[in-house]
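> build the 3D model from these lines:
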Amino acid sequence: MNATEFQQHIGKIKHAVQGSAFSNANQLLSQLKSKDLNASQHVEVLYLTAVTCRLSGDYLAASHHLNTLLNMRPDYGRAHQELAYNYDALNKPKEAASALFTATHYNPALISSWKKLLTVYRKHNDKDAEQLALQQLEYLESLPAPILGAYDLMYEKKLASAEQICRQFLLKNKHHPEAMLLLAELGIQLKVYHDAEFLLESCSTLYPDNLRAIITYLSLLAKLGKHQKVLEIAEMQRERFTDNLQIIMAKANALLGLNKTAEAIAIYDDLLAKEKDRPAVWLALGHAYKSKGKTDKAIFAYQQAAYYHPQFGDAYWSLANLKSYRFDDKEVSRMLELEQQPSIGLDDRIHVCFAIGKALEDMKRYDDAFSYYNRGNQFKLASVQFDITRTEQAVESQIAVSSKQDFNRESTGFPSPEPIFIVGMPRAGSTLLEQILASQGDIDGTMELHNILSLASSISNQQKPYPFCLNELTFEQRYNLGKQYIEQTKYYRGNAPFFIDKMPNNFMHIGFIKQILPNAKIIDARRDPMDCCFSNFKQLFGDGQEFSYGLEEIGRYFEAYAKLMRHWDKVYPGQILRVTHEEVLDDLALQVKRMLDYIGVPFDSACLDFYNTERLIKTPSAEQVRQPINRSGQDRWKPFEAHLSPLLKRFK
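Next up is the predicted model:
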């Protein structure tokens, strides 16, 4: 059902409900349910059905519809608020209070829920919680009505509507700080990072005392891998916001991102010496030790994070994500109990589900393991609202643009031969290839850099969005973009003549890369599709890779990736080196020689002993690439074969 027709129908239902014409509302809802609705439309219909049932006095039916809805969208704040109203009507105050707390967790803009919670906190003489509720209410009530409404829409994942309201408000109220912050947050969620960065830089400059703007700005810069800039701003802001934990952590995390691990660890240690009960600091310390290969210290730090915050899902997943860590029976029982607790947040539950899946797989309880992997993936997919058709459309756009006659012009871009891009699917062996190549003295390993995505975003415009604007770039623009990339990435490398950027998603931007850096080398890391796709399904990524949370989505993503790579092979014949994981396992020396010859550096036997190379590694494969070549990752999908029909129908 198209969006306009759907909203017209929804408007009639809301009008009927407001007029207490519940029979008419139910009739209109029944008509809608017979239509072909997408997931978000189905959620809205279920919500209005529940509201109508409650107002009609049918509380059992309302609860049924809300439970169905929350199974689809467990982070739908208004549904939890509606559940609280329903519990109130059924005289279940304890359940109502719990639902209100959950509602404000997922949608902090719900004034009605905060007011009801305030009453609960006062009744129980909970002064700290009362103060928090009062502060949030004061903040929400200070917001202009359109901005409050837009925040509500954003938290309920109606991003386009929220953006429209926010932009209209800014036209009349230029440089309003809350509107600028909201529009930036929407830009981040929509992955329009260049616009969001500009807004946050402007807001923090115009309002230097706005701590929220500064923290959000630092967070985005970190997300984009601009760690040097984070470091500079954090240092400057320390003078204004003395001892602010978020700014101190931003500095430490930036140091970690710049491979200054010892300095980062010193800051984490100092924070923990002052106060042990800081789970997020323990977690960051664990990540730092993991990147250095100090597994025992990483385990201790993650365990401390879980000790101080027993519902901290990321602490359990970080232990599982070490790959070599094995949970004992007591830990598994604790996680199983934790996952069932009603009070656990969605993000923590997702992390715990993936950790349980890994623990049960290690115990060879494959059906149970799949159940928890699948549960975590379903929750995650619902929360990110990923649509695989957008990726498929993006691939078609890249093909269409790069098929034009004037696309691959001669003498274009910045001529540096320094970058080596390793692209492909995540979990395809790219970290292993980087570790092998970084063992050669002329090549620096770095990390998954965000710079190409950021630069691509920066050239997009309303008249010709990326990638359709590529053919409009002048020689000067291409040259400057390539030069900018080299300058931006110098903070992550040493003094070697070449360096690696192993952001796998850059396969989507090979056309852009070759336009701005025509002499860059590109290696496509390829792995057996069943092994690769199932490995993605089991992996909970720190950020991005939203395609990986559903078997159907993963399979279609792999097909889209393979299709685009076939196209790039035609556009740039002989310029992209494909290295398959299985061939590396079969003959490491041959594949090392192929890669080094392609890059143009001499053979180095250290590449064969790559596991002895000491360097920071920040991907899920960190421990695995510190071991000699082995086949432990092959055919790991086979014990789960009965559950993998969406992949088997494509690849077997």
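
> switch to C-alpha atoms for all contacts and neighbour counts from now on
OK.

> which residues belonging to the helix or strand hosting Gln168 are considered buried?
Assigned by DSSP states H and E, Gln168 falls within helix 159-172. Neighbour-count burial for helix 159-172, counted by 16 or more other C-alpha atoms under 10 Å, picks out Leu159, Ala162, Glu163, Ile165, Cys166, Arg167, Phe169, Leu170.

> closest one to Ala280 out of those residues, please.
Leu159 (28.8 Å; C-alpha to C-alpha).

> surely the closest one meets Leu186?
Yes. The criterion here is C-alpha atoms under 8 Å, and Leu159 meets it with Leu186 at 6.6 Å.

> this one as well, want them side by side:
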Amino acid sequence: MSIRDREALLRAALAGVPEYHAARFELAMLLLQQQNHAAARAEAETLLTHQPDHRDTLKLFGVTCIGMGDYEPVIDLYERLAGAPQSPAELADLRLWRANALKITGRTDEAIADYRAALAARPDQAVAWFSLANLKTYRFTDAEIAAMRAAEARPGIHPMDRVYLGFALGKAFEDRADFAESWAFYARGNALRRASATYRPEVAEACAARIAEICTADFFAERTGWGVADAAPLFVLGLPRSGSTLVEQILASHPQVEGTQELTEISRYARALCGADPACGLPLHPEALARLTAADARALGERFLAETRTYRRLGRPFFIDKMPNNFWHIGLIQLILPRATIIDIRRDPTACGFSNFKQLFGTNNQEFSYSIDDVARHTRVYLGLMRHWDAVLPGRVLQVSYENLVAELEGGVRQMLAHAGLPFDPACLAFHETRRSVRTPSSEQVRRPIDHAGLDQWRNYAPWLAPLRAALSED
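The predicted structure is shown next:
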């Protein structure tokens, strides 16, 4: 039975028996699977009016809040649940989840305390060790490194726990300038994670070729005037770890712009229109874009503006969608939102590639990053597709160099604001003072002034990155 059929059956059951709580809980879970967080949250809230202390429903509500980027409520919620844990394992999870929310909202010291509390409740919770490393600012003690090394070497450890510990130890030894040991752990963690990944570079290469074949200059010229002429959305895209969180933080510091998060709406529309390759989740049939009508494009543009309204809590006229992978969907964005701003943030390919290689991403995100060969091929696909968009939609996308932005902040800020049709505001130069939730791995960095130190970190690993640099020099 399809998800849609299951949803229809559950809604029919609830129409007849609204107090059928098990069905409502299942419906909320189903909506979560479809990333419809607002609707899932509404169902959870209905359940809580009848069962205000139901633990599973409270946890469900917490997940829906996180999906909507609303972290403040879950901090108190998880504290409440942790007050009467049902087991040490549950306590460890609750402390971990609360720590993640504290990190995202900028309460770093409290987050560290909760990560440590999670480890006190369950010392073998490898994800808590990784989460401390993923703060980027935490420095492990000798005793902590010894504990992680012992856990990572333990026979019978779950493969994903070994991955978490590999990345955590890689960061620990990087901070100590022991780059050979650091690389060994990064490489080990990546190899294990790559073994379970479904990403295939040849699929991405074929997808980019099909998109370029369909989305020509004539294709767009014939569809001039389509979509919704609303300039509110600002799309920040590119490769992960390229500086997009910095750009988002700068723009979100402007009084007319609201930062949201990495929104999934555009990719969901693309999947519904074009299907999704089972290995990579990329558009399976980009030619479906040619079957869109002007009415379809306008409806999708209106739908995007309506569905993203739930993430906009400040009432500002502009908002940011910082999903890096939207570089695949610039053609769709052009059709449905022709006045939206698009900014492509670029970083030195080797620096960006290494930054991806040493970053463990959540769930199945960015699976190209766990192999040097995959990183190189994916980077070349991205660069080639961006050249295509620049050729068929000249001037549509503003390319921003991360290195130039770090070197000359004000000039880069003025360039981005001008491209978005916004007046200059000095608050954008003091971006690190802006208080907002940031859920990416760069959350701690963008709460500090510009730091030049990270530009050449990859050079510490130059002997091991020679194959990546050679592969990227061919592009």
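
> now the TM-score, please.
Once the chains are laid over each other, their TM-score by TM-score structural alignment, normalised by the length of structure 2 reads 0.91; 454 aligned residues with a C-alpha RMSD of 2.1 Å.

> I'd assumed Lys136 of structure 2 was in a helix, is it?
No. Checked against DSSP: H, G, I helix; E, B strand; the rest coil, Lys136 of structure 2 lies outside a helix; its state is coil.

> alignment lookup: it to structure 1.
Matched to structure 1 by TM-score structural alignment, Lys136 of structure 2 sits across from Lys323.

> repeat for Ala204 of structure 2
Match for Ala204 of structure 2 (TM-score structural alignment): Thr391.

> can you count the residues close to its match?
Neighbourhood size, Thr391 of structure 1 [other C-alpha atoms under 10 Å]: 18.

> OK, contacts around it?
By C-alpha atoms under 8 Å, 6 or more residues apart in numbering, the contact list for Thr391 of structure 1 reads Tyr557, Ala560.

> need the contact partners of the helix holding Gln168 of structure 1.
146-147, 149-151, 153-154, 176, 179-180, 182-183, 186, 190.

> what range does that helix cover in structure 2?
So helix 159-172 of structure 1 is aligned with nothing, judged by TM-score structural alignment.

> show me the two of the buried residues of helix 159-172 of structure 1 that sit farthest apart.
Leu159 and Leu170 (16.3 Å).

> one step back: give me the element the match of Ala204 of structure 2 is part of.
Using DSSP H and E, Thr391 of structure 1 sits within helix 388-402.

> what residue of structure 2 takes the place of Tyr557 of structure 1?
In structure 2, Tyr557 of structure 1 lands on His378 (TM-score structural alignment).

> is it true that that match touches Arg200?
No. Look at His378 of structure 2 against Arg200 with C-alpha under 8 Å: they stay out of range, at 9.5 Å.

> out of the two, which sits in the more crowded spot?
The neighbour comparison of His378 of structure 2 against Arg200 (other C-alpha under 10 Å) goes to His378, with 21 against 15.

> ok, that one - contacts?
His378 of structure 2 is in contact with Pro201, Ala204, Glu205, Phe368, counting by C-alpha under 8 Å, 6+ apart.

> one more time with 10 Å, if that's ok
Taking C-alpha atoms under 10 Å, 6 or more residues apart in numbering, we find His378 of structure 2 in contact with Arg200, Pro201, Glu202, Ala204, Glu205, Leu239, Gly353, Phe368, Ser369, Ile372, Gly384.

> helix, strand or coil for it?
Quick answer, by three-state DSSP: His378 of structure 2 is helix.

> next one: it from Leu192 of structure 2, what distance?
The gap separating His378 of structure 2 from Leu192 of structure 2 is 19 Å, by C-alpha to C-alpha, to the nearest Å.

> quick one: buried ones out of the contacts of His378 of structure 2?
The buried subset of the contacts of His378 of structure 2 - by 16+ other C-alpha under 10 Å - is Pro201, Ala204, Glu205, Leu239, Gly353, Phe368, Ser369, Ile372, Gly384.

> before we move on, the earlier item: tell me the buried residues in the helix holding Thr391 of structure 1?
Buried residues in helix 388-402 of structure 1, counted by 16+ other C-alpha under 10 Å: Ile388, Thr391, Glu392, Ala394, Val395, Gln398, Ile399, Val401, Ser402.

> check stretch 114-125 of structure 2 too.
Here stretch 114-125 of structure 2 shows Asp114, Tyr115, Arg116, Ala117, Ala118, Leu119, Ala121, Arg122, Pro123, Asp124, Gln125 as buried, counting by 16+ other C-alpha under 10 Å.

> distance from it to the middle of the chain?
Taking the mean of its C-alpha atoms, stretch 114-125 of structure 2 sits 25 Å from the chain's own mean (C-alpha atoms, centre = their mean, to the nearest Å).

> which stretches in the stretch 401-550 of structure 1 count as strands?
Ranges of strands in the stretch 401-550 of structure 1, per DSSP state E, counting those that start in this stretch, are 419-424, 443-444, 498-501, 521-526.

> tell me which two in the buried residues of helix 388-402 of structure 1 are the farthest apart.
Farthest pair in those, by C-alpha to C-alpha: Ile388 and Ser402, 21.6 Å.

> could you check how far Pro441 of structure 2 is from Phe179 of structure 2?
Per C-alpha to C-alpha, Pro441 of structure 2 is found 21 Å from Phe179 of structure 2.
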